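In: Structure here, sequence nowhere to be found:
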């Protein structure tokens, strides 16, 4: 594609897990890509392979402050946010600010540039759900003042202000509700179950499972998630849409699968369940199937083997770093 014809896209949270994979995808689609990240949870190693490319540039910037990007912009993907319980317990105010002030700044930028904007919401808007699977029409069961409330309510506000800009200003918006996603570039020590389990198994340690391990999650491989987001961006659908894998399993079973796939003899050790930890997570993806013609294609074993291989390639001293935890402080 001629440079004059190339579409230009801003991706916030570009050095993070999903943000970096999105940068790769849009580079592969021959876009001019601007990555933006304040590096509070990002890792430049995720995108360093892009720095040499003429159609990639990087801005080290916090989107909670005024965002200026010179020149035209056709699209904005807002993926800047802490994304694990460890992060939003450690930096709760920054989590709230990026979901509110950051989203407001980027919606304003999209309005001034006449750009389409897709914001990354998550299944956390459903809180600890009382129904399963969770459809987009479910309003959720959220504790706004609990430890997870800073993330849950930031995402709920993010959706509300995005729809307000869509309805009041006619802004071209998209909202993706992301369910548990895994794959290469997930931070090893971010406290989430899957990377924690893999790291513990590779170190020959016991796997720490919260509660009784019967709570469920539905894990989507990163390439499937990126494909769903890509299709949603170029669809005509402005309402929130679930993108995730409806293949549900218990945390106990996930731990056993990882022990088996790593070939180690780790055991399971149970620790207290954190406050407001969701008991069920399973997306209803009927809208994604119907509107986007999207469905996950990577089976869990294949995805887990790819992810385990990624961690096995890490420097030994990095793999030895202990994972953070977020135990229920009231117990």
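Out: Yep, that arrived. Values in this document were obtained by computation on a predicted structure and should not be read as measured data.

In: Could you use CA atoms for every contact and neighbour count after this?
Out: OK.

In: What distance do you get for residue 293 to residue 287?
Out: In this structure, residue 293 lies at 9 Å from residue 287, with C-alpha to C-alpha, to the nearest Å as the measure.

In: ok, and here's another one to check against it:
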């Protein structure tokens, strides 16, 4: 397996990145895991540290990087509102300067690069479900814009580096993903609900709970990354990656309470500004080009996720 043997994963100690590192090591690749550990955690890759084909590098993607690689997965960026709104200027720098640095590295080394974009490029969508040709409904001045517009700019940079410098790029628009190793304080709905339920605390639902989300289990998402990276050069994307199964936030809360056996009650709070009312991917393109669709149901994926957070709660770290 010589193609893309030496692989760089930025954000590699994060939730998605650490699972991707696992799979790449299983495939026999040499993996450089790069992370500044702002939201990533080195404990997510402790089990790989001694592996002869794994290297951990503490580095910020906003700074230039001079190494030799065959392929790059650029996953580095805070991805939850609590984290990306903590330092919005740095969030924008991570998306924009990080993309410039990683695309520059790909240009110099001839590496193929997969850019982790997001469903947030669609903003609060006016079409449902969202298809890749939809340009979005994003508020460029709102509190979520540092992430939404940063990722939109990163996509633009990918296309311009491809057109101007012939860099081989792949653009993945990632929808809600969950599973073990999610950050317990990321404020995302799945981790929030599980921790609240495990502690028998009120489940905080914003708005009336009728807003919808689609939840993809992490193993399915990592499989999509691998397929996209190894897809023919002619397929760039962007491509939606997510589970099209749509659930209301209230349905998710009720399922988590049931699976944890919690005594928690649902508590409603005001809906945050610019919070999307609907989020569901159209994954027809991924099906055609990658022969991919998620295989894990929400209930199946929630069980190992709950087990993971139970361990954190027992250890007093969540």
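Out: All right, it came through fine. Owing to the predicted nature of the structure, the values given are computational and were not obtained by experimental measurement.

In: If you count surrounding residues, which of residue 293 and residue 287 of the first structure has more?
Out: Residue environment comparison for residue 293 of the first structure versus residue 287 gives the larger neighbour count to residue 287, 17 against 11, counting by other C-alpha atoms under 10 Å.

In: Spit out the contact partners of that one.
Out: By C-alpha atoms under 8 Å, 6 or more residues apart in numbering, the contact set of residue 287 of the first structure is 241-242.

In: repeat for residue 98 of the first structure
Out: For residue 98 of the first structure, the contacting residues are 63-64, 80-81, 154, by C-alpha under 8 Å, 6+ apart.

In: now swap in residue 146 of the first structure and tell me
Out: Taking C-alpha under 8 Å, 6+ apart as the criterion, residue 146 of the first structure is in contact with 275-276.

In: quick one: it is in a strand?
Out: No. With DSSP: H, G, I helix; E, B strand; the rest coil as the criterion, residue 146 of the first structure is coil rather than part of a strand.

In: which SS state does residue 9 of the first structure fall under?
Out: Using three-state DSSP, the structure places residue 9 of the first structure in strand.

In: Tell me if I'm right that it and residue 78 touch.
Out: No. Counting by C-alpha atoms under 8 Å, residue 78 is not a contact partner of residue 9 of the first structure; they are 10.6 Å apart.

In: Just send the contacts of residue 98 of the first structure back as CSV, with distance to residue 161 of the first structure too.
Out: Putting the contacts of residue 98 of the first structure into CSV (distance: C-alpha to C-alpha, whole Å) gives the following:
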residue, distance to residue 161 of the first structure
63, 16
64, 15
80, 16
81, 16
154, 11
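
In: Highest neighbour count among these?
Out: Among the contacts of residue 98 of the first structure, where neighbours are counted by other C-alpha under 10 Å, the top count belongs to residue 80, at 31 neighbours.

In: Could you find the closest non-adjacent residue to the aligned partner of that one in the second structure?
Out: In the superposition onto the second structure, residue 80 of the first structure corresponds to residue 76 when matched by TM-score structural alignment. Taking C-alpha to C-alpha, 6 or more residues apart in numbering, and ignoring the residues beside it in sequence, residue 76 of the second structure has residue 11 as its nearest neighbour in space, at 3.9 Å.

In: That neighbour and residue 131 of the second structure: what is the separation?
Out: When distance is defined by C-alpha to C-alpha, residue 11 of the second structure is 27 Å away from residue 131 of the second structure.

In: Tell me which of the two has more neighbours.
Out: Neighbours were tallied for residue 11 of the second structure and for residue 131 using other C-alpha under 10 Å; the higher tally belongs to residue 11 (29 against 19).

In: Just give me the match in the first structure for that one.
Out: Using TM-score structural alignment, residue 11 of the second structure pairs with residue 13 in the first structure.

In: before we move on, the earlier item: name the SS class of the match of residue 80 of the first structure, please.
Out: The local conformation at residue 76 of the second structure, judged by three-state DSSP, is coil.

In: And the helices in the stretch 101-250 of the first structure?
Out: With DSSP state H, counting those that start in this stretch as the criterion, the stretch 101-250 of the first structure has helices at 103-113, 149-169, 193-202, 222-233.

In: And residue 110 of the second structure, what's its match in the first structure?
Out: The criterion is TM-score structural alignment: under it, residue 110 of the second structure has residue 114 as its aligned partner in the first structure.

In: oh, I was asking about residue 181 of the second structure
Out: Using TM-score structural alignment as the criterion, the counterpart of residue 181 of the second structure in the first structure is residue 185.

In: go on, residue 151 of the second structure?
Out: Under the alignment (TM-score structural alignment), residue 151 of the second structure maps onto residue 155 of the first structure.
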